[in-house]
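Colleague: when you get a sec, could you give me coordinates for this:
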Amino acid sequence: MEIRQRVREITVESGWALMKLEGVPDKPGIAAQVFGAVAKAGISVELILQNAGVNKVTDISFTVRQADAAATRRILESLKAAVGARKADSLERLYKVQVVGTGILNDPAYVGQMFKALGEAKVNILAIGTSEVRITCLVREADQSRAKSALNDAFQVGVAG
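Modeller: The predicted model follows:
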């Protein structure tokens, strides 16, 4: 089956934290202020998520390495009032689970198969990101083993990590 042939590997990586600013005014310059402060501290950001915003309010979330979570949390707390955010929060000790393969976003079957497998395994997905060659999900430590098994069964490839 072609769906299995395009998926090259499934990776599982520990050591991630999801940082969140909730209830941020939906206006230009807020993201620049947030990510400028994080960059100034020398903290690398990977997955960035911002919703479309409702009633001129949005949420900004992003991932950092677990080792940078405490410093990032302090930065977000210090920015909360300046950017008008309602709350700064984090989810820590997360796992990044990825399906990797050439052109997987060009065929909707990959996305459907991945989420079907994770749903059937009762894995709660905390965040989702995509690129041309990978679909990434953040999951809790308690779910990572089931996620790994479910995706390996669904795509029948080796699991790295």
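
Colleague: make it CA atoms for all contacts and neighbour counts henceforth
Modeller: Fine.

Colleague: what helices or strands is the helix or strand where K96 lies leaning on?
Modeller: In this structure, K96 sits in strand 87-101 according to DSSP states H and E. The contact analysis (3 or more C-alpha pairs under 8 Å, 6 or more residues apart in numbering; DSSP states H and E) places strand 87-101 against strand 7-25, helix 69-83, strand 134-140, helix 141-155.

Colleague: most packed of those?
Modeller: With neighbours defined by mean count of other C-alpha atoms under 10 Å, none of the helices and strands packed on strand 87-101 is more surrounded on average than strand 134-140, at a mean of 23.

Colleague: tell me the angle that strand makes with helix 141-155.
Modeller: 150 degrees (axes from the mean of the first three to the mean of the last three C-alpha atoms, to 10 degrees).

Colleague: please give the structure of this sequence too, so both can be compared:
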Amino acid sequence: MNKQYKIPESVLVIIHTVDLQVLIMERADQEKFWQSVTGSKDDLNETYAATAAREVQEETGLDAAQFKLTDWQLQNVYEIYPIWRHRYAPGVTQNTEHVFALTLPQIVPITLAPGEHRQYRWLPYKEAADCCFSSSNAEAILQLPHRIN
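Modeller: From the prediction side, this is the model:
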């Protein structure tokens, strides 16, 4: 039986309000690992926008089509954390992450995927960035004031 490996191409979706409140979630499998929505492509033909919308739905219960989803045309290449490398094909050590933002008019309730996240917070963007375990996630959040219209 062949093991299905993750594709090392993913999205990072910064969910925020117009007044720069940012949603962050604590990973279920790693206590104190706070992050934005993230996830890998399901197959090579899935677009990054489709991956972003799917991951938003899966992780928060939000329908991205109801809000403004923006592709920042920004990619981060990073080394996959050793604790998660077993999910990828042997020898794969890097992932390319494509950054998106989802703009909401105000804070809304979230429905977490219990297997993925324990809890969530809405925080002012600088505080949210300070909580993130991933430097690329924190850096993307800090770009929000310069990226929104």
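
Colleague: kindly provide the TM-score of these chains.
Modeller: Remark: TM-score between the superposed chains equals 0.33 [TM-score structural alignment, normalised by the length of structure 2]; 82 aligned residues with a C-alpha RMSD of 4.8 Å.

Colleague: quick revisit: how far away from the center of its chain is the following helix or strand past the strand holding K96 of structure 1?
Modeller: Next in sequence after strand 87-101 of structure 1, counting helices and strands by DSSP H and E, comes helix 108-120. In this view, helix 108-120 of structure 1 has its centroid 16 Å away from the chain centroid, taken as C-alpha atoms, centre = their mean, to the nearest Å.

Colleague: of all the helices and strands packed on strand 87-101 of structure 1, which one comes closest to L126 of structure 1?
Modeller: strand 134-140 (5.4 Å; C-alpha to C-alpha).

Colleague: just give me the neighbour total for L126 of structure 1.
Modeller: If you count neighbours by other C-alpha atoms under 10 Å, L126 of structure 1 ends up with 12.

Colleague: that one touches D143, doesn't it?
Modeller: No: judged on C-alpha atoms under 8 Å, L126 of structure 1 makes no contact with D143 at a distance of 10.8 Å.

Colleague: can you tell me how far E9 of structure 1 is from F155 of structure 1?
Modeller: Distance of E9 of structure 1 to F155 of structure 1, given as C-alpha to C-alpha, to the nearest Å: 9 Å.

Colleague: all helices for structure 2, in order.
Modeller: Using DSSP state H, the helices found in structure 2 span residues 48-60, 125-131, 135-142, 144-147.

Colleague: and the shortest one, what's buried?
Modeller: By 16 or more other C-alpha atoms under 10 Å, the buried positions in helix 144-147 of structure 2 come out as L144.

Colleague: check the first one too.
Modeller: Along helix 48-60 of structure 2, the positions that meet the burial threshold by neighbour count (16+ other C-alpha under 10 Å) are 48-49, 51-60.

Colleague: check which helix or strand covers the most centrally placed residue in structure 1.
Modeller: The residue lying closest to the centre of structure 1 (C-alpha atoms, centre = their mean) is A127, at 4.1 Å. Here A127 of structure 1 sits within strand 125-130, counting by DSSP H and E.
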